[in-house]
Every structure is written in structure tokens, then in C-alpha cells.
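In: output the structure for:
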Amino acid sequence: MQIGVDARLMYHQPAGISRYTWHLLHALAKLNQRDTFTIFQHRKHRTPLISQPNFRRATLFAPVHTRLEQFMLPLELLLHPLDLLHSPDFIPPLHAAVPTVITVHDLAFLHWPHFLTKDSAAYYGQIDRAVRRARHIIVPSESTRQDLIAQLGVPHNKVSVIYEAADARFVPLPQETTRQEVCRKFGLPPTYVLFVGTIEPRKNVNGLLHAFRYLLDKYGLRDVGLAIAGGKGWLYEETLATIETLNLQKQTFLLGRVSDDDLHKLYVGARCHVHAAHYEGFGLPPLEAMACGTPTIVSNVSSLPEVVGDAALLVHPKNWEEIAVALHRLLTDDDLHAELRAKGLQRARCFSWEIAARKTLEVYQQALTSPSSLPAAGRTPASSRPANRL
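Out: As a prediction, the model looks like this:
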């Protein structure tokens, strides 16, 4: 097969879809030395993403997420003989002759359209044509698959669930020395709760702040900090205002984007991790936390229960008291903490990029040879029981 993968977004955005693309490409390279892969990179992204004989770097000049993209991309692709093109960033070239596979990571833009910029609305507004144009669609969870079918009317057999995985670097470390190191570096108290993600309404950071205030007031836990590791997103200023309104300036630590090494240590040093988002297509931070041996609390909505299985506490994202109670349990109950640590480590091992790459190769092959016989979904990882409820 001659497979093309559109990796232009990686020059602009280091997280999210770019991480998915990076991990998938490296896993594909380990598995496949037979087929030819053309990795399309931004013209300024000169270093090849993969150094392997059957992987070659190619430059595309079409700008990402602009009006010109759909005019330039099909023309540029004519210079590259491909059997199939994988577009990991939702929207394929809509007028190109080459068959396409796309990855739809979530439908947040349909659930939260009022948070889109004009340019983003124009880009994601192509999703109806994208799902019709694509030969097959990869999604990261059964929740997202059902969302795609319900929201866009996509046929069941056109969508395959292929789970993502945590980076292999996220493993347990010596807990006490790691905690001391990371607390010194970031000025954190010895006991802290960790949130990881972009600060935007969908992630429910403001709700978490209200829950944290409730925790401090009801249980009198004055020596606990809330560490927030993530970049500034939509309505970031509202989060700053909420911190001031709730008088949480001394207990809240806005760390911004941190390096992978620091993020690893922050996970290990945290007493617990919390991800009470309103919606997620997959939810990688809880999986990363579990892989590091850190118990996690997640929302009982969208894909998050599917990811954590029975290895986390579930809460309603709009119920601040419920989130606070879950936090209190993990901060004070050592037996529960140890139980969820063990379950989380086991759960995290159910996900792997090697498995993701194998299933992706199957989709490529079947998309070309027998499009109508593609699997409807991937198998849910071991233990599909619901997570622990309060």
C-alpha cells in the first residue's frame, strides 16, 4: 500500500491531535516495514517525523484550517501517488481523487458551537461533507462513535473505535522523592490535587474551583493545593475571576503548559487527579494519571466512564458537592487510595499504541479491499463495568 498521512498540524499545535498523530506514526513504523508511508509535513517543519526507509517526508504548502486549504490540497496531492490518505484532523481534502480515512476525535464543536471562532466554525462546518467523503472513520471511543451516528447520521459500519493510549513514559516513579522535587520546583504544598488540560469551559475548571472551595470550607483541609497544568483557552479570564471571587489565590497554582517530564512528575506527586469535564471524545489525562499510579476522579458523562472502567470515582460534572466529596475520600481514605491506584495501573495496561496501530492498519487494508466489510467498532478494553460511584 501507498499510504499518506497528513501531519501538517504538528507544526502549529504540539498537543491534542498532534500527539495522537505522533504516537500513531511511531507505532506504525515499528509494526510495518513493508508498505510505503508518505508523511505530509508543513513546509517549515523540516525534520522528518520518522526516519525509516519505508517512511518519507513530503512538503505540503496548503495552509491548515483556512479557506485556501480545500483548493490547494487536492492539487498538491496529485504530485504524490497514493492508494489512501489518512487525515487525523477531522477534515480530509474534499475534492481529491484519493480515498480517505479520517479520525474524528470528538464532536465538541457541535455540542459547544458558541465557543468557536469564525475560522473554527468554518473549518468544522465541513464535518458533514467530511464524513460522507471519507471511505472510513476512526473514533477514539464508543461514546464518540454513538455521538457520530446520532448527530451526523453516519452508518454504523463506517465507524471503527480505536482506543488511544498514554505515552509509554507515564509510569510510576519513587513517590516521595518525586513529590518533593516537583513541589520545590512549582512551589506546591506537600498535598495537592492535579488537573491537566486546556483551561476552557468544556473542561469545567470553574466547576472544579467551586468544588475545591466547598472542600476547604466543609472539611477544613487548609493545607491542600489545586495544581492546574494546561494552556489558556476560551474564557480564561473568567477562570481567573472565579479564583479571586472564591478567594482561592493561595490554594490554586496555575502552572501553564509544562514539559512532558514535568507533567510526568506532577502526576506521580499528586495525591489524586481530577477531570470533571462536561464532554470528552476520549480523555487522555485520566489514563495518564492511572498509568502513573495516581487515582483519578472523572465525570460520569461521554467517554470518560468508558476509559476508566471500574478504576476511578465517577461524579456529576455540575454537582460541586459530589466532586468535593470524591476529593475528600481520596485525600483522607488510604485504603480507597491504594485500591484505586492498583486498579488504575491495571486499567492503563489495557490500552496501547501498538494495538491502535494494528487496528489502524486493518482499517487501511479493508478500506481499500472491502469497504463494506469494515468492523463497526473496536473491542472495549477488559472490564467494561461502570466506574466506582459515590
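
In: for the rest of this, base every contact and every neighbour count on C-alpha atoms.
Out: Noted.

In: what sits against the closest residue to Lys318 other than its chain neighbours?
Out: When the adjacent residues along the chain are set aside, Lys318 lies closest to Gly207, with 6.8 Å between them (C-alpha to C-alpha, 6 or more residues apart in numbering). With C-alpha atoms under 8 Å, 6 or more residues apart in numbering as the criterion, the residues that contact Gly207 are Pro317, Lys318, Trp320.

In: please provide the structure for the following sequence as well, for comparison with the first:
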Amino acid sequence: MRVAFDTRGAGDPRGIGRYIRCLHEALLATAQDDDVVVETHRPRRVDVFHSPWIDGANVRAGVPQVVTLHDVVPLKRRSEYLRTGMRFRLRYLAVERAQRVICPTAAVAHDVVERLDVPLERISVIGEAPAPAMRPRPADEVAAVRERYGLPDEFLVWVGGMERPDPRKRVAELAATPRELPLVLVGPAREWAHALCDSTDAGAPLILTGHVSDDELAAIYTAAHALVFASDDEGFGLPTVEALACGTPVAACDVPALREVLDGRATLVPVDDLPALVAAAHAAARPAPAPPAWSWEDAARATWDVYREIAEVRPARPPRRPR
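Out: You can find the predicted model right below:
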């Protein structure tokens, strides 16, 4: 089987980039003898096209198409996400026409059924997993990241992209919430995020590391007292399972996807109570529960099953418009 796989988003430092990189590597590792994965967003002479992000979804793919939809937050919160132009609508039209939609959780699958014209039988729920680099790191690596980024002996950590304010992540609100331990924000950041260091009155320092490598991120997780995850809406919440894989406790807001993914492995607090979230992170203790027993190889095998199931289903041509 020949599969066209769109890897253009692999360089994204956010969770979508990690999903594309990890799934692509796992697809190659689990391919059978007659399986070929072609890195392209222009499917030609292939059996299936997979767009692992909505930006690559094709309205007229010409071959059976799989689209991974990580969440539908822009559809649920239109007043906060102003992507309402023609390109935005065409991407969701491509999702509606796809032969299969992959969602990382049943919570997202429910949203897709509710918000888009996609029946449940065309949706496959395939979970994500920590990258292989996410594991507890030895003392020398932990000491190295402490020195490199000026990290204190004890701190809380938050992980994500800060190129622009994301209303659901609530980074500014979290930074302003009173706390005893310093808060370390890990991820690529713009000026608005750096300004939080000067404006916060939370009672403990705020430290930004900027973008870090996977090995450095694993060492930061290992060094942290706990991961604090303030999102009020999530599709999967990859940093939470990454932290658990590094032995770090997790405190998060109680949203459907996180409740599903973590399944009792973290302290969940009401979405509207950030002081309780910070208090839960302070009270967290090691050892943290192990992450869910699911790997990227498991995800790849489930994805290959989807490819084989739809390979013989030719996409219907959209009706011709009258001249």
C-alpha cells in the first residue's frame, strides 16, 4: 500500500508538530513489506492520502483521504478565534468529505459529530503518546538544564506555545495566580509572554525558557515539582502524558478530554478555579502514576488499519455546478 503523508507541519514546535513527527516515524517502523509512506501533500499514484493536520486537508484529494482533527475549538469559540475566511471554511469542508477522520479522544469525536456533518462511523479515535525521549533523566542532565535556564531547586512547570495569546490556555491568568513556587513556562514565546515576567504579582518568580529540545524538555519535566495545566478546553493534552512519562505529577483542569486521557492519573480541579489548580500542583507528590500504556507504535498500527479499511473506497466526486 502506498500512503501519501503530509509532513509539512513537522517543524511546528507545538503539539501538532510532535504528532506529525512521532506518527510519521512510527508509521515507517510498523510498515509491512509492501507498505510505502510518501512524504507529500499532493497525492498522486497512491492508495490513501493522510493529512495529519487540518491545514493540509484537501477538498478534492482524488484518492481516499484521512484527516486528523485534533480539536474543533475554533468552531466552539468563534468569538475568540477569528479564522472565518474562505480558506478556513474550505478546510472544514475537506474534513466533512474525508473518508475517515481520526480524533485523539472520544471527547473530540463527540465534538466533530456535533459541529460538523461527519457521522460517527467515519470517525476513528486513536490516542497519542509521549515521545520516546520523554523519560526520567539522570541528575547530570537535570543539573545542566537548571544551569542553562536558571531554574530554581523547586518549581512548577507549564509547557506549550506562546507565539500568540490563546484564550483557552489562560497563560496570563495562570501567571497572575498567587503561588509559593516559581512557575517555569516552556515553549517558543513572543514579547507578550515575556512581559508577564514584569507584570505578575503572584508572589513567586516567573521564568521563560523559550523553545527547548526534547532532551532538555524531559530534563525540565524531571526537575519540576509538578506540571500545572490550566487549559479550559483540550483535544488531548499531550504535555500531561509527557510529564507522567518523566515521573512528574500533574494538576490540570477538569475538561472531558483530560478526564478521558488521564483516567485518574492526575489531580483535576474545576475549570474556573485556578487558585485550586495551583494549590493542587503545590500539594502533588512523587511518585507520579505511569502514563497510559499506549505508544506511538500502537497509534501507527491503528492508523495502518484505517488506511487498509478505506483504501478501496473511492471518494465521490462533488456535484457539478450549473454553468
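
In: next, the TM-score between them, please.
Out: Once the chains are laid over each other, their TM-score by TM-score structural alignment, normalised by the length of the second structure reads 0.87; 310 aligned residues with a C-alpha RMSD of 2.4 Å.

In: alignment lookup: the residue nearest to Lys318 of the first structure to the second structure.
Out: Correspondence of Gly207 of the first structure to the second structure, assessed by TM-score structural alignment: Glu173.

In: which SS class is that match?
Out: Under DSSP: H, G, I helix; E, B strand; the rest coil, Glu173 of the second structure falls in the helix class.

In: tell me how many other residues crowd Pro190 of the first structure.
Out: 17 (other C-alpha atoms under 10 Å).

In: the one 10 residues further on now?
Out: For Glu200 of the first structure, the tally of surrounding residues (other C-alpha under 10 Å) stands at 21.

In: so where do the helices sit in the stretch 51-200 of the second structure?
Out: 73-76, 86-97, 106-115, 139-149, 171-176, 191-199 (DSSP state H, counting those that start in this stretch).

In: closest to Leu227 of the second structure out of the ones you listed?
Out: helix 171-176 (12.3 Å; C-alpha to C-alpha).

In: starting at the chain centroid, how far to that closest one?
Out: 20 Å (C-alpha atoms, centre = their mean, to the nearest Å).

In: now do the buried residues in stretch 185-196 of the first structure.
Out: Residues Leu188, Pro189, Pro190, Thr191, Tyr192, Val193, Leu194, Phe195, Val196 are the ones in stretch 185-196 of the first structure that count as buried (16 or more other C-alpha atoms under 10 Å).

In: figure out the length between the terminal residues of that stretch.
Out: Stretch 185-196 of the first structure has an end-to-end distance of 17 Å (C-alpha to C-alpha, to the nearest Å).

In: check stretch 133-143 of the second structure too.
Out: 18 Å.

In: the residue mapped onto Ala251 of the second structure from the first structure: which element?
Out: Using TM-score structural alignment as the criterion, Ala251 of the second structure maps onto Ile297 of the first structure. Ile297 of the first structure belongs to strand 296-299 when elements are defined using DSSP states H and E.

In: who touches that strand?
Out: By C-alpha under 8 Å, 6+ apart, strand 296-299 of the first structure touches 272-278, 286, 289-290, 304-305, 312-317, 326-327, 340.

In: so which of those sit within helices?
Out: Pro286, Ala289, Met290, Leu304, Pro305, Ala326, Leu327, Leu340 (DSSP state H).

In: let's have these in JSON lines, adding neighbour count and distance to Phe55 of the first structure.
Out: Compiled in JSON lines, these are given as follows (neighbours: other C-alpha atoms under 10 Å; distance: C-alpha to C-alpha, whole Å):
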{"residue": "Pro286", "neighbour count": "28", "distance to Phe55 of the first structure": "32"}
{"residue": "Ala289", "neighbour count": "32", "distance to Phe55 of the first structure": "32"}
{"residue": "Met290", "neighbour count": "32", "distance to Phe55 of the first structure": "33"}
{"residue": "Leu304", "neighbour count": "29", "distance to Phe55 of the first structure": "34"}
{"residue": "Pro305", "neighbour count": "24", "distance to Phe55 of the first structure": "37"}
{"residue": "Ala326", "neighbour count": "21", "distance to Phe55 of the first structure": "47"}
{"residue": "Leu327", "neighbour count": "22", "distance to Phe55 of the first structure": "47"}
{"residue": "Leu340", "neighbour count": "24", "distance to Phe55 of the first structure": "41"}
